[in-house]
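J.: need a structure here:
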Amino acid sequence: MASPARVDVIVPAYRGLALTLACLESLLGASCRLPHRIVVVNDRSPQPELTAALRKLAGTGRLELLENDRNLGFPATANRGLALSPGRDRVLVNSDVLVFDGWLDRLAAAAHAAPDIGTATPFANNATICSYPRPNTDNPLPADIAPAALDALCAAENAGQTVELPTAVGFCMYIRGDCLDDVGLFDAEAFGLGYGEENDFCQRATHLGWRHVLAGDVFVVHAGGASFGEGKKPALARNLAVLAARHPGYLPRVREFIRRDPVAALRRNIDVARLARLGPPPLVVRLCHAKDGGTARRLDDEARELVAAGFTPATLAPAARENPDHRVRLTVDQPEVAAELVYALPDELPRLVDDLRRLGTAGCIFHHFLDLPPEALGLPQLLGVPHEARVHDFGWFCPSINCLNDTGLACGEPDRAACQRCADVGGSDMPHLTVEALYAQSGRILDTAVRVVAPSRDAAARLRHCFPAARVEAVPHPEPALAPPPPPAILPWDGRRPVRLAVIGAIGEHKGYGVLLAMARDANRRGLPLSFQVAGFTKDDFPLFATGKAFVSGRYQENEAVAVIRELDCHLALFLSVWPETYCYTLTEAWRAGLYAVGFDLGAVGERIADTGWGWRLPPTRHGAAVNDRLLALLRQPPPPGTLLP
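T.: Predicted coordinates for the structure are as follows:
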C-alpha cells in the first residue's frame, strides 16, 4: 500500500524533565524518510523547568507546542494533538520513549501493509505483550547491544514482519488517519487521567473491522510510568474494570494471545541474531522434560561442568506441561543473552535445526524424552553431531518410568508382554507408545550414543539388560566430598527414649508415602516411641498429621536442605522409595546433615548405603508394621553398618 504523505508525531508531556527532553531529542535526531512534524502537548506540567524547556525548543521551530490551560489527563491531552489534522496519520508517543533512525518509516510500512490495519506498535523493553526480550515484563535494556543497534537488528531480522495483536499498546502507537476518522478519539471522560484508553479505542476499531499489528522490525526504548508514578496501580485497576465492562471479550482474548504467544517467533529471530553476534562457545544441547527434582538439579550441575569445559549449555524441553501445540523451548545458558527460543514442532523443526547450526552446536545429550515431540529426538542426526545419554529413571524401557507394578513395589522387570499388560492396566506416562515402540525409540538413541551414563551400578545393569548394544557406564553424579556422618548417638537404644526419624524430600507414592503412612499409623496404634519428621512435603500431609506421629516441614530451597534436616533434630534418616532409584540426592543431604540412613535395599539407595557403610538396609515391603519392627530391632541391637537387616 502507499505510504502516507505526512505524519503527525504527538507527544503528551506532563512531568519528567530529563526523560521528556531525551525523548524529544531522539525524535528530532532520528533520520526518517517519511515527512512528519512533532507536536508536543503540555498538560499543564507541575514542573516549571519542563515548561520552560519545551517553550525554548518550540522557539527554535523544530517542533510545535500546544499548552493546556489546566491539567486534563493523558487521554484528553492526546486527543488535542490527535485532532489537529483530520485524515493525517498520527503516532502517539509517550514522553519516556526513545526512537532511532528509520523507526517511523518501518512503523508506517507495518500500518499500511494491508488496507484493514488500523494501528501498529513496535517492540520495546517495557511494552506488555510487545515487550522484548521477555513478553509482559519490564525488561532491563540488554547489556550486550546498544538500543540503536538492537533496533537495527530488528530491522534486519524481522524486515516487514508483523503479528496481529488484540490491541495496540499506547506507549508508541501508530494510528492510520482513516482508522482514526472512522473510530473517533479516545474516551477521555471514561478513562480520566489515563491507562486503558488506547485499548478501548482499539476494541472500538476492531468492532468496525480494523486490525492491530506489532511491527516486528522496530524497537524503541520505553522507561514506563514516568508521568503516573505511584498513581499508576489504582488508575490501571479502575480502568481495566471499565474495559472489562465495555468489552467483555477483550481480557479473555488477551489471555489467549499470551498463552499462544504468536510473537515468540519474532523475538526468537532477534535472540538468535544476538547470540550469533556474541559468537558463544559451541553449544551442547541437552534434551529433557520440564519437571523439577533430581533431574533438574543434575542439569544445573552439568551446565557448570560444560561451561568449565569450554561449551555453552542449552536445554531443549517442552514449552509447557500442558503442551497441545507441541512446542519446545530452547534455553541457551548465555549470561549476556538470556534466550528462550520457542519452536512449534514439527512445522518449525527446519528452523530449529538452522538456528542450532547457526549457533554452532557441537553435540547433544539426552536426559529424558518425556513430553518431547518425537521430531526432536532426531536432532543429532539432522545436525550431524554426536550424542550421549544420561539415565535418571527407567523411562527408557518402562512406560510408568519407575518400574512399579500394581502391587506398588518394584516389578522385577518382566518380559515385554507383561510390561504391556501392566501399562494397559496401571497406566502409562507415555500412552502414545506401546512397550515395543518405546524400546525401539530408546534403542535408536542409546545404541548410537557415544556414551550412556548411569549414576549407579544398579541402573547401569538394568539398562544393559534391556539394551545390550548400548555403551553404558556407571558414573555417580559428581558431588563435593563429604565427611562420614557420626554413628547415631542414640545407639544402643534403651528401649524407652523417643526416636525421631527424618524423611527427606518430596514424598509421593513412588518415594514411599504409603509405607510412611502405614508406619505412622502402626506407631500410633501400638504406642511405639517412633516419630517421623518430613523435611519437605508429601502427596497428602493431613493423614500423616492425624496419626500424631508425623510432622511435615514444608517445601524448602535446595540450599536449605541440610539446615532444615538438622533443625528437625533426628536420630536417623529413613528412605522408603519403593522403586529402584538411580541416585538419590536426598541421601547425600542426610549424610551431610550428620545422619546415618536406613533405606530399602533397592537401586542406588541400597547400593550407596552398602558401599559407604553409612547406614543399614531393609528388605523392601509396603507393610508399615514390619518396617517398624525391623527398626526397633536395629535400634536395640545394631548390626555392623551397611548390613541388610533380616
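J.: going by C-alpha atoms from here, please, whenever you check contacts or count neighbours.
T.: Will do.
J.: and residue 414, how many neighbours does it have?
T.: 11 (other CA atoms under 10 Å).
J.: same check, this time on residue 393
T.: 22.
J.: could you measure it against residue 416, distance?
T.: Distance of residue 393 to residue 416, given as CA to CA, to the nearest Å: 18 Å.
J.: how about residue 300?
T.: 34 Å.
J.: tell me which of the two has more neighbours.
T.: Set residue 300 next to residue 416 and count neighbours by other CA under 10 Å: residue 416 wins out with 15 against 12.
J.: so what does the helix or strand where residue 420 lies touch, helix or strand wise?
T.: Secondary-structure assignment from DSSP states H and E places residue 420 in helix 416-426. The contact analysis (3 or more CA pairs under 8 Å, 6 or more residues apart in numbering; DSSP states H and E) places helix 416-426 against helix 435-446.
J.: want to put them side by side, so please do this one too:
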Amino acid sequence: MAWATALTYSDTTRAVPQLEALAREHPGGEIGAALAAALLRLGAVARAAEVLAAVLRRNAIPWGDGRVELAQAIVAAGGGCGWLGCSGDELRLFLRGAGASPTELALWAGNHRLAPVWRPCADGGWAAPIPAGIPIGELLRTNLPLLGNPLDLTAIRRVEGFVEAVADGLRGWAWQPGAPEAPIRLQVSFDARVAGARLANGPQAVPHDAPTARPRSFAIPVADIPHGTRVVRVWGADGRDLAGSPLRLRPEARPVRGGRAKTPERDGRNGAAPVVLLVHTETHPVADAVLASLLKSGSPVIAVAGGIAPSATLREAARDQRLLLLRWRRPRGLAAAWNAAAACAPGRDVLATRGDLQLDASGLGALHATVAADSRIGVAAPLSNGWIRGGYPEADRAVALEPGRADEIAARAQRVASPPIETIARGGCLYIRRRCFDALGGFQDRGDEAANVVVEEFGRRASAAGWRSLIVPLVFVADLGVIGSTSLAQRALAAAGDHGLDSRYPERGKEADALATARHALDMDRLVQAVRGRPVTLIVTHNEGGGIERHVQERCAARARAGGADVLLRSGPDGTTATLELASEAAAPLCYKLPASRAALVQLLTRVGVGRIEFHHLRRHHRAVRDLPQQLQVPYDVVLHDYALLCPRANLVATSGRYCGEPDLAACERCAHEHELRPRIAPDGVAALRAESAATLRGAARIVAPSHDTVRRFGRYVPDLAIEVQAWEAPAGHPPAPTPAARRARVCVPGAINDAKGYEVLLDCVREAAARRLPLEFVVVGHTRDDAALLQAGAFVTGHYTEAERAALIAGQRAHVGFLPSVWPETWSYALSALWEAGLPVLCFDLGAQAERVRATGAGRCIPLGTPSQMINDVLNQLADSAKNLPNCGVNLTGA
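T.: Next up is the predicted model:
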C-alpha cells in the first residue's frame, strides 16, 4: 500500500489501478482517500467525488491527516455542492460558495428532524456535536446532495474485536474500522454484573492482512474475574459484543440421554420434514433469498435474530405465521440459539444453519433423504467453502466465493453426484436426526463460537455415541460470509475455535482426508467443463516462477485470445508429484503421484481433449511425463529456456560460481557428483541425461529457442536440430525517461540476484566502489540471496516485486545505467528488456543471449567474463557519463 500511495505523487497513472485493487480488497478510509486523491490529480473529478462520497458515508474524517483538505479540493474542483462527514463526536460540513451557511440545511435521522448547533471553523467549514439519541441503524440524511449523504454513523462507530479465555485470564483486541485511530473503551460484565470500562490500548498484537487495521490489545487478569463466574461479556461503545463474547467459562453440561445408538430400529425412517433452525447473527445480503427458498421447501422454519434487528422479510414472514421468530436482545452464541430453536419443535429432525449459508430447498431435501435412508445415520452435513480444513474448492483454508461461482460449484456437485462419505460432519450447516439430537442433549454451549466449531463438536460427539456421521458432496452450500466479507474478529474466532478442537480432540490432526476423492472428482469436472469445445494444449513446466513462468503465462494468454485453452502440468519438489491446473483459473490444482497415478492422469488428459504438448521444463518431473505424447498419441514441441536438458545445474555454471566453459563429459560428470545432483536430477549420470534429452529433442515436432546463442550451444551436443529462433518479446516502443543530471551515477540491477545471476560480482563492485569512494551508487530492483551483506556494503535493495510493478520501480530509481552481472549464458533476459524500456544503456558480460542482444542493438557494452570489479566500475562510470548525452536509449527489444 505504501508503494501505491507514494506513486500517487510520482506516477499517478500507475497508482490508480493499484489503489483500486486495494480498495476492493480492503475498503476503508485511508485507501479510499488515497484513491480519491490520485483520481483528482488525473483530473477525474467526478470519479474522485464518487470515491470520496463512499469514504465519507462509512468512515470518520479525522483532523490533520489531509482528508479535510482533500474533500474541500474535490468540491472546489466541481465535485459537488459540499460534503458531510463525521470526526470524533462531531459532524463536519463544508458548503461550496462564498457566504454559504448551514441555515438551509435540513438533517434527519429516520423520520426525526435533528437540529445540530453549527459553529464555523477556521478551514471555512462548519462543525456541530452529533445529536444524542440517534437509533442504531438509522442513517443521517440531508436535503442537499452533499458528498457523504446519507451518513452511516452505525458503520463509523462500529467496534470490531475478539476476546478469548486463556490460562491467566482473558485477552483480546478491538478497534474501530471506520475510525482506526479512535480510542477504544470496552464494557465488561461478570454473570450480568457490569464491572466498568476497560481501555484497549495495548500494542497491535493480532496478525492480519488488512493494511489499515489498527487492532489494539487488552487483557483481564484472572485476579480481576470474580471467583465462580460462569459467563463473561465484553462489548464496545456501539453496544455490540466482541466476537467470542459471551464467554462461558464453565461450559453448560449437555447430558447424553437415551444411550448409544448400538441397535437402532431398522425400519425407523423418519418421513416428516425437518424443522429448519435459521440463525441470524449478522445482516447479510443473501439472508432474505435463503429464507425465501427455505420457506418454499415445506419444512417449518424457526428463525433466531441474535443481537440484530431482523430484516423486513423476516418480520413479514413471522407476521404472516410462515415461520416462528425468536428475538434476543443480545447474541448468545450459535449453540444456544440452535438449542433454543430446537426446543420449540420437539420430535422433529432439525437442520441447523445460518442466514449467510446459501442452502435451498433441493439441498435440504437431499440431506433429508440421506439421513432417512438409514436409521443409524445421526448427522449429515453438506460440502462447503467455509471450512478451515477439508472443504471445497480448497482443502486447507476457507475461501470467499462470488455468488455466481457458488452457483456453478453447486451445479457441479449435482452433476458429479459423489456418494455420501462417512466422516466427521463439519461446517456451518448440519442435518440431525431428532433421536440423535435428544440423546446428546443438543449442542455443547461454550458461549460465542464459530459455526464450524459448534457443528464439528456435535459431529464428533455423535460419532463417539455410535451414530453414523456423513458428509454429502452432492449438496454444496456456499458460505457467502467467509473471509472476504468476514471481519478480522470472526476470523480470529474461527481460528481460536479450530485450535480448541485440536486441544480437545488430539486425534484430529492425524485423521485421513476422507473427502480427497470427492474433491478430486469435482476438480476433474471443473477442468473438463472449462475447456470444452476449445483446442487444448498441455504445458509441461516447473513451479519455480521466474522468466520461464512469465513466458508460459504470455503464451497461454495469447492462445486464449485465439480461442484455445492451456492446461499446465507442474513438477513437485520430490520428483514424483505433479500438479495439473488451468492456465486461466486460479484454483486448487489436481495432484498426481507418479508413476502410480499415470493411468489416471492420462485418462483425464484424454477427457480434456489435449491435442498438443509443449515441454517447457522437465526439471523434477518424473520420467513418466516424457512418455505422455506417446500415451496420448499427440505431437509435442520443446521450448528451450535454459540448459537443464544438457546440464544438471541447468545454467552451465561450475563450482567456481561462473560459466564453466562447457568442458568435456568427464568434467561434467565430476561436477554433477560433487554437487550431489546425480541422485536428484541426473540419477544415471550426465551422459544418460543428454542421451535421453537428445531423443526427446529429435522426436519433437518443433523446437523453439529465444536466441541464436542458445541454438549454437545446443547444436554442440545434439547436431542437426532444426531449432526455430523466436524472440520472447516484441519491441515495446516505450520512450525512455530523461536521464537526470546528478553528481553520483546510479546503477540499476534488476531481478532476483543469486550466484548464477552474478551476486558475488555485484557485491565485489559495491565494495570496490565504496573503497575508492567512486561516485557510483547501486540499486537492486528486486532481491538477492543475501540482502544484508549488500546493504552493509552500501547498496540499496527494494525487495520483492510483482511483474506488474517492475517497470515502475525501475523508472522510479532515476538511474543512469543498467548492469546485468549474470555469469551464465542466458537464453533471453527479461531484466535486459526492462532496463531498455527505462531508457538505460546496459553493461553485461560477453556471454549468452544478453551479449547477443546488446551487440545487435549497440545499446550498452559487453565486457569479458572475469573482468575485475575495478574495471567494471570504471566502465559503469563511463557508460553513465555518456548516457547523459544520449537523446534516446530506447531499442528494439528483440535485438534483431
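J.: give me the TM-score for this pair.
T.: The TM-score (TM-score structural alignment, normalised by the length of structure 1) is 0.82; 612 aligned residues with a CA RMSD of 4.0 Å.
J.: and for residue 628 of structure 1, nearest residue in space, chain neighbours not counted?
T.: residue 519 (6.3 Å; CA to CA, 6 or more residues apart in numbering).
J.: residue in structure 1 matching residue 481 of structure 2?
T.: For residue 481 of structure 2, the aligned residue in structure 1 is residue 224 (criterion: TM-score structural alignment).
J.: and its match, what does it touch?
T.: Residue 224 of structure 1 makes contact with 96, 126, according to CA atoms under 8 Å, 6 or more residues apart in numbering.
J.: that one - that's part of a strand, no?
T.: No. Per DSSP: H, G, I helix; E, B strand; the rest coil, residue 224 of structure 1 lies outside any strand segment and is coil.
J.: and it, how close does it get to residue 125 of structure 1?
T.: 9 Å.
J.: wait, what's in contact with the equivalent of the residue nearest to residue 628 of structure 1 over in structure 2?
T.: Per TM-score structural alignment, the equivalent position to residue 519 of structure 1 in structure 2 is residue 765. Residue 765 of structure 2 makes contacts with 869, 870, 872, 873, as judged by CA under 8 Å, 6+ apart.
J.: make TSV from those residues and add secondary structure and neighbour count to it.
T.: Shown next, in TSV, are the contacts of residue 765 of structure 2 (DSSP: H, G, I helix; E, B strand; the rest coil; neighbours: other CA atoms under 10 Å):
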residue	secondary structure	neighbour count
869	helix	18
870	helix	15
872	helix	25
873	helix	20
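J.: of these, which is the nearest to residue 40 of structure 2?
T.: residue 873 (43.8 Å; CA to CA).
J.: give the contact list for the equivalent of that closest one over in structure 1.
T.: Mapped onto structure 1 by TM-score structural alignment, residue 873 of structure 2 lines up with residue 628. By CA under 8 Å, 6+ apart, the contact list for residue 628 of structure 1 reads 519, 522, 523.
J.: again, but for residue 338 of structure 1
T.: Contact analysis of residue 338 of structure 1 by CA under 8 Å, 6+ apart lists 331, 332.
J.: that one and residue 143 of structure 1, how far apart?
T.: Distance, residue 338 of structure 1 to residue 143 of structure 1, using CA to CA: 11 Å.
J.: repeat for residue 206 of structure 1
T.: 38 Å.
J.: who has more neighbours out of these two?
T.: It is residue 206, of residue 206 of structure 1 and residue 143, that has more neighbours when counted by other CA under 10 Å, with 18 against 10.
J.: check the mean deviation of the one helix or strand the more buried one maps to from structure 2.
T.: Assigning secondary structure by DSSP H and E places residue 206 of structure 1 in helix 197-207. Aligned to structure 2 and superposed, helix 197-207 of structure 1 gives a mean residue distance of 3.3 Å (mean CA distance after the TM-score superposition for structure 1).
J.: show me what that helix is packed up against.
T.: So helix 197-207 of structure 1, by 3+ CA pairs under 8 Å, 6+ apart, packs with helix 177-183.
J.: enumerate the positions of the helix it packs on that are buried.
T.: By 16 or more other CA atoms under 10 Å, the buried positions in helix 177-183 of structure 1 come out as 177, 178, 179, 180, 183.
J.: returning to what we had before: so the helix holding residue 420 of structure 1 corresponds to what in structure 2?
T.: Under TM-score structural alignment, the match for helix 416-426 of structure 1 is residues 665-675.
J.: and that stretch, how far from the chain's centre?
T.: On the basis of CA atoms, centre = their mean, to the nearest Å, stretch 665-675 of structure 2 is displaced by 43 Å from the centre of the chain it belongs to.
J.: how about stretch 175-194 of structure 1?
T.: Distance, stretch centre to chain centre, for stretch 175-194 of structure 1: 37 Å (CA atoms, centre = their mean).
J.: count the neighbours of the counterpart of residue 656 of structure 2 in structure 1 for me.
T.: Under the alignment (TM-score structural alignment), residue 656 of structure 2 pairs with residue 407 in structure 1. Neighbours of residue 407 of structure 1 under the rule other CA under 10 Å: 8.
J.: secondary structure element for residue 407 of structure 1?
T.: Judged by DSSP H and E, residue 407 of structure 1 forms part of no helix or strand.
J.: residue range for stretch 93-112 of structure 2 in structure 1?
T.: Per TM-score structural alignment, stretch 93-112 of structure 2 has no counterpart in structure 1.
J.: nice, that's everything, thank you.
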